[in-house]
Every structure is written in structure tokens, then in C-alpha cells.
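Chemist: Build me a model:
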Amino acid sequence: MNFEFDADSEEMRAMVVAFAQRELVGRKDAARTAFDPGDFRRRWRLAGAQGLVGGAVPLEYGGSGLDAVTSSVVMEALGYGTEDTGFAFSVAAHLFASLMPIVEFGTEEQKREWLPALCSGERIAAHGITEPEAGSDALNLRTRAERKGDEYVLQGSKCFTTNAPVADAFVVQAATEPNGGFFGLTAFIVEAGTPGLSVGPVYDKVGLRGSPTADVHFDGCVVPARQMLGAEGSGASVFSASMKWERVCLFAIYLGAMRRILESTIEYAGERAQFGSPIGGFQAVSHRIVDMTLRLESARLLLYKAAWGLARGSQDEIAPALAKLAVSEAAVQLGLDAVQVRGGLGMVEGEAETFLRDALPSRVFSGTSEIQKNNIARALGLGNSRRPRRRR
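Modeler: Presented below is the predicted three-dimensional model:
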């Protein structure tokens, strides 16, 4: 067991932190004002030129060929380097929920057609699966795809679609066999601007405001059959594969952000004085900060263990779910602790309250904390019918 990264990974981490701190600074009022697509695109192109938006994609398609461990290192550095966690989230959602399904399930023609521009920062991708009536119950989608010759006609709507307002391409899940369960879904690559595809207004969210999110509507949207991703009926497999990447590598962003907030909280506790002493010397404060450290380090170990398995082709369902659960719950509690240590200052605009708002959605997207526990319990065999053990 080796808990240190190699020299190349450490160099990459330092480079990404420096780049993010220098170039990915969003507008100071971004958390309080309307989304600015122009500024978002500007930073996206910079991130693309740095190799961040396509890092896990193989070299031959314009990516950097990073495995899951190194991808997590890069995302952790991105989360640490930029205070705009929403922007970092958009980068990760683009890469792990949209590009990696094309890498793993796309034809050679699809990979060469779509991936280079999506890796360079020229184009942005969004993944549409969640619907008003199908959030956690992802197999019961109401969006339909009906085959007509060499085309499919899509009808329905998606909600909470990350990057939808700026997306140039959508990876969309639709039901080709209603009530078909696991084999009833099919994935498609749909280009923005396709007749019948429309995007709603940007959501006004409690957190991750730097990540544009909206509804997507399909009204007789015609998609060529050659843009089907994988075989018909394999949409659930496409989605499951993307979730492994997302539940591991995307959440490394929160590790970096937690590290940044923990360090600033320690600094604050050493500078803020009450009753003639720095508040960090008070046991109530110091123990809270120790608990913050414990949560971060524990979650980090679980995430990199899951990334290690993913990089080696592991089919383990428990490790990614544990990692997602641990990181999201740790992020919210660490945000609450950071606000508490700051007292009144934690109630006004600042990095602690901003991080807490950004952490809250982490318990919901990519499968709620409750769904992760269900997945883990199922993988452990809990609830399965078994013959009772005979007492001796």
C-alpha cells in the first residue's frame, strides 16, 4: 500500500492548482447575480486548453488518457484551486457523465466525430436523464424514442440537466421499450440546435450557481440512428458506467474544496481572538476542527480506494457508493462546522457560507445519500431471501 502519488501526479496537481487560482476566478458577484454565459465560455476554453475538460479521454481522441486515480487528483486540485465550485462541477459533469460514456460505448466514428472538440474546450456536453417523475427511479423514464426507419423521434422532457444552457451536445436517455426495465432504455447523442430540442431558463439554485442548469425538452426531435450510443436497450448500462466515474472522480472536487475551507478555518481560528486568546485554543473550537479534519481524511481514503478499483476495471458496486456517500456527507458537515467556527461572519457572504451552499446539492445529485445506502445494502445481500441458518 502506498498513500503517496508519484512525481508526475504531484507535478500535475500543483500545475492545476496554480492554473485554477490564476485563470478560473469567476466574477466576485457571480453567486448573487444572473449566470454569465460569456464569462463561463471564456473560462471553459482556458480549462480546455489546459486539458481539464477531457483528461480521462484517450489521447487519440483529444484527451490526456488519465486513469481514474490521476483524474481524481486533477479534480481534487481543481476543487482546491478555484472558489467557483459550480464551474468545477460543470467540468466534471461534462467529462465523466457525458464524454466517458462516448469513450466506453461509442463507435469509432462517434468518438472521432464528437470527442476532439469536446476535449479541447470548443464544445460543451450535457447528460440528460433526470425527469420530473423519474429521479431516483431512473429506469421508468417517460421520455420516449420511437424508431422510424433510420431515425428515432424523441418526445419528452428532462430536468436538472447540468450544462444544458451552454451545451453543444447532449447525451440523452430515452425509453425505446416502455416498461422494459433495465433493457428498455437507449442512449443517444443529440446535437444542440436539432429541431424539436429546446432548453428552458437557467435554474436559480441554492448552491453550485456557477454551474448552469436547466430543463431540456424534446418535441418530435428527430435523431439519426447512427447517433445511438451503444446498442438499443443498453441505455441503463451506459448510465451505470457513467455513474461509476461520476460518483468517484467528480466528488474529488469536493475533497479539494474541503481542504481549502479547512485550511482557511484553521487560519481564522488562529487569528480570531476572544477573551484575550485565539479561539483555536478553546477546546470546543479545536475539537470541531479536528472533527473536520477526520471527516475529510476519511472520505479522501474511501474515494481514492474507489478510484484505484475503477482504474483497474473493478466491478465493485460498494466502493463508489461508499465514496460518494462519505464525501457528500462530510462536505455538508464540514461546511456547517466552518460556518459555526466563524460565528456571525459565517452568516454573511464569504467562502464558508458559499461552500456550504455548494455542498448541499452533493447529497442529492448522482443518487441521493439514501439511494447510495440502498445500493450498498443491496450489494451486501441485505433483503435477499435466504434460508434461515439452523441453530445448533
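Chemist: C-alpha from now on. contacts and neighbour counts both.
Modeler: Noted.
Chemist: In contact with the closest residue to residue 144 other than its chain neighbours: list those residues for me.
Modeler: Once flanking residues are discounted, residue 144 sits nearest to residue 175: 4.8 Å by CA to CA, 6 or more residues apart in numbering. Residues in contact with residue 175 (CA atoms under 8 Å, 6 or more residues apart in numbering) are 141, 142, 143, 144, 145, 184, 185, 186.
Chemist: hmm, try it at 6 Å
Modeler: Residues in contact with residue 175 (CA atoms under 6 Å, 6 or more residues apart in numbering) are 144, 145, 184, 185.
Chemist: Name the member of the residues you listed with the most neighbours.
Modeler: Of all these, residue 185 has the most neighbours under the rule other CA atoms under 10 Å, reaching 30 neighbours.
Chemist: one more to line up against the first:
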Amino acid sequence: MDFSWTDQQQAVYDRVLAGARALGAHTAPVPDPVRGLWRGCAELGLTGLSVPEEWGGRGYDAVTTARAVEAAGRGCPDMGLLFSVLAHLFATAMPIVEHGDDTLRKELVPPLAAGARIGANAITEEAAGSDVTALRTTAERHGDHYALNGTKTFVSNAPIADLLLVYAVTDPAFGFLGVTCFAVDRDTPGVTIGAPFDKPALTTCPAATVTFTDAVVPTTRVVGRPGQGAAIFQSSMRWERSCLFAAYLGQMDRLIDETVQHASTRQQFGRPLAANQAVSHRIAEMKLRLETARLLLYRTCWLLDRDEHTPLDIALAKLHTAESAVQTALDATQLFAGSAHSTRTDIERALRDALPARTFSGTSDIQRELIAKGLGL
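Modeler: Now for the predicted structure:
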């Protein structure tokens, strides 16, 4: 493995970092689905990083994609915006790229890659969070179409989405092999999108409940083959659990920079905070967590590009990066003390936005289960 960056990868990092810093200066409470923040992300290429060039994307491999995402996370403190854009890319666009037929790709992928249309991934249900085999949303075939019925919850981007990637049961007798993935337009009759949830974290990524009542979806909108839904979902998770979490590497990098600056300049008892071993050692631990998470994550992306990855590799990277992001934000909060909770810093928001990393894309406990399984336990 080569630990150096190519000229292209470094140029991508520098370009995205500069653009992300400009995005991070915004004050809008929610992302604009057409203009402003989403347009800025699209101009940086974030909406199509890993999409092949023939379908309108940048055509980056997993390592280069993660490098760009890390730059975005370092430059832009609005993790909600980045999560919104990256969930659109990895959980909506990429499944269609990798599993849709050419007709579906040609119709749907270019506008998604350009950010002209916004995608949402609809799989989670109240009774089926980590257990995707417990889905109750059904899709019954009637000739050339399916009728979708059921309710999805915690659907990120749903309030602003143009396209929903929906996972529904088409053959209950086959368990997870009876789940099918559908590309469903927002304005399909029978699709009802609820009001955005109030939530304390990732606030600029709107989420809502989506209900399907005899929603008619043509058979041509099946992504992959009937019964392939679970495999398609797991395929999208390999992107999210690796490349998306590179944004938290960027967040940790930024928090360490801010904490070092604060500890070096803040005077207490006649000397800088950094002169206290308890402070300097805490920052050293922050740096150690970042670098170990970075090594695990980029190793996983390198394996993805070589098609040599395993669920164990991905789970290790996801788990360690998520837990490191939370602990690093906690440490920064401790070192900034009261000022961490003021509007003069982004420390408290970083902590709130780090906490969901333990839950989305598979909880930390699910990752531990995958690791144990990978070890033969």
C-alpha cells in the first residue's frame, strides 16, 4: 500500500477544502434544495464524486472520494449539510449506478450526480431499524406495475427529495431475499411525505416519515432484480460506512486544530492551558484517535478499490471512526469548557453532530456484531 497522495488526490483535497470553507460560512437554517448550499455542494462535485463520468459524475475511486469527503468535513462545520449530500450520493445515486439497468441509469443518475435532483433512501421503519428482515412495507405486483403500501421513518432528505429509493417486501416467504428496491418519484400518487422532524443533531439534513398508499410504481423502476433489495442496500452501506465517514475525519482534524490553538493561547494561572499535562495529553489522545481512524478508513477504501474488502474491514473502520468522532468532540468540549457552548465556537454543534455517527449506517453495536462474526465468533 502506498501511503502518499497522488497529485490528483491532493489537488482534489485542496479544491474541496477551499470550497467547503466558503460553504461553512453560511447562516441559513436549512439547505435550499435548488439554490445556495446544495448548488455550492454540486459545484464542488460532492453530489457525484464516485459516479462514473459517463453518468455525469467525477468518476473518483473510493480512496479519492474519501479524500474529497475528508476535505469537506474539515472545511465545513455543517455536518448536517454534508450528511444530506453524501446520503444522497451513496445511498441513492450509487445503488442505481451499480445495480440499475442502462435505461434507469441514463434517466436518473445524471441529474442526481449534478445535484439537479435530490435523492433519499427509504428503508428504516419503526419496527425495523437494524433488522432489515422485519420490513412491513409491501410491494404487490399487478402486471406492469407494483402497488406500494407502508410507512418509512427517519428518511433523510425526504422533505426536499425528488427521488426516493424504497425497499419493500415483494415475497414475504423468502425473508431478506424477498425485498426489492424501487426508484420512486416524489410526486407519485399515493406517496405522502410528512413534516420535517425536529431534531437536535444534523439539523440541516431534513428528515421525515414517508407513507405509501397504493402507490403505483412501474416494473421498469425496479433497481436490480426483484428480491435483490437486501444485497443492494448492503452494497450502498459499504460506501456510507467508509467514504461518508471520512467527513468525520475532517471534523476531528478541524477540532484538533482549534483545540491546539485554544490551549496554546488561553492563559490560566499565569501559563497557557497547554502547559498542563492533563490538557496536552488529552490533545495527544485526540490526535492518536484521528490517525488510527484515518488509517483504518483509507485501508478499507483501498481494499474497496481492489475489490478485496470484507464486512470485517468495513465494520472496523466505521466503528472506530464513529466512536473516535464522539470522543474527540467530547474532549474538545471539555477543553473549551464554557466557551464550547457559546456561539463563538462550533464545538457544541460538532458534538451533537458526532453522536448520530454511532447510530446511522448501522449502529456501533451492529458493527461489533459484524466484527465478531468476521472473527468466527
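Chemist: Dump the contacts of residue 175 of the first structure to a markdown table, plus secondary structure.
Modeler: Converted to a markdown table, those look like this (DSSP: H, G, I helix; E, B strand; the rest coil):
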| residue | secondary structure |
| --- | --- |
| 144 | strand |
| 145 | strand |
| 184 | coil |
| 185 | strand |
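Chemist: Okay, residue 368 of the first structure and residue 360 of the first structure: tell me how far apart.
Modeler: As for residue 368 of the first structure, its distance to residue 360 of the first structure is 11 Å (criterion: CA to CA, to the nearest Å).
Chemist: CSV please, covering the contacts of residue 175 of the first structure and showing distance to residue 278 of the first structure.
Modeler: Converted to CSV, the contacts of residue 175 of the first structure look like this (distance: CA to CA, whole Å):
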residue, distance to residue 278 of the first structure
144, 61
145, 63
184, 61
185, 58
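Chemist: Could you tell me where the longest helix belonging to the first structure falls in the second structure?
Modeler: Counting residues, the longest helix in the first structure under DSSP state H turns out to be helix 283-311. Mapped onto the second structure using TM-score structural alignment, helix 283-311 of the first structure spans residues 277-305.
Chemist: Verify the contact between residue 51 of the second structure and residue 61 for me.
Modeler: No - the pair residue 51 of the second structure / residue 61 is not scored as a contact, 9.1 Å apart, by CA atoms under 6 Å.
Chemist: Common neighbours of the two, please.
Modeler: Overlap of the contact sets of residue 51 of the second structure and residue 61 (by CA under 6 Å, 6+ apart) is empty.
Chemist: ok, these two, which is more surrounded?
Modeler: Shown here are residue 51 of the second structure and residue 61; by other CA under 10 Å, residue 51 has more neighbours (26 against 17).
Chemist: To which residue of the first structure is that one aligned?
Modeler: Counting by TM-score structural alignment, the partner of residue 51 of the second structure is residue 57.
Chemist: which SS class is residue 127 of the first structure?
Modeler: Put simply, residue 127 of the first structure is strand when judged by three-state DSSP.
Chemist: how about the alignment partner in the second structure of it, what does it touch?
Modeler: The alignment partner of residue 127 of the first structure in the second structure, by TM-score structural alignment, is residue 121. Residues in contact with residue 121 of the second structure (CA under 6 Å, 6+ apart) are 91, 92, 164, 165.
Chemist: Filter the residues you listed down to the buried ones.
Modeler: 91, 92, 164, 165 (16 or more other CA atoms under 10 Å).
Chemist: Now the two most distant members of those residues.
Modeler: 91 and 164 (10.0 Å; CA to CA).
Chemist: hmm, back to that, which one in the second structure is aligned with the residue nearest to residue 144 of the first structure?
Modeler: Under the pairing rule here (TM-score structural alignment), the equivalent of residue 175 of the first structure within the second structure is residue 169.
Chemist: Tell me how far the residue nearest to residue 72 of the second structure when sequence neighbours are not counted lies from residue 62 of the second structure.
Modeler: Once flanking residues are discounted, residue 72 of the second structure sits nearest to residue 20: 5.2 Å by CA to CA, 6+ apart. According to CA to CA, residue 20 of the second structure stands 20 Å off from residue 62 of the second structure.
Chemist: what's the counterpart of residue 243 of the second structure in the first structure?
Modeler: For residue 243 of the second structure, the aligned position in the first structure is residue 249, judged by TM-score structural alignment.
Chemist: And the helices in the first structure?
Modeler: With DSSP H as the criterion, the first structure has helices at 7-23, 37-49, 68-81, 85-92, 100-105, 108-120, 235-245, 252-271, 283-311, 318-342, 351-359, 369-379.
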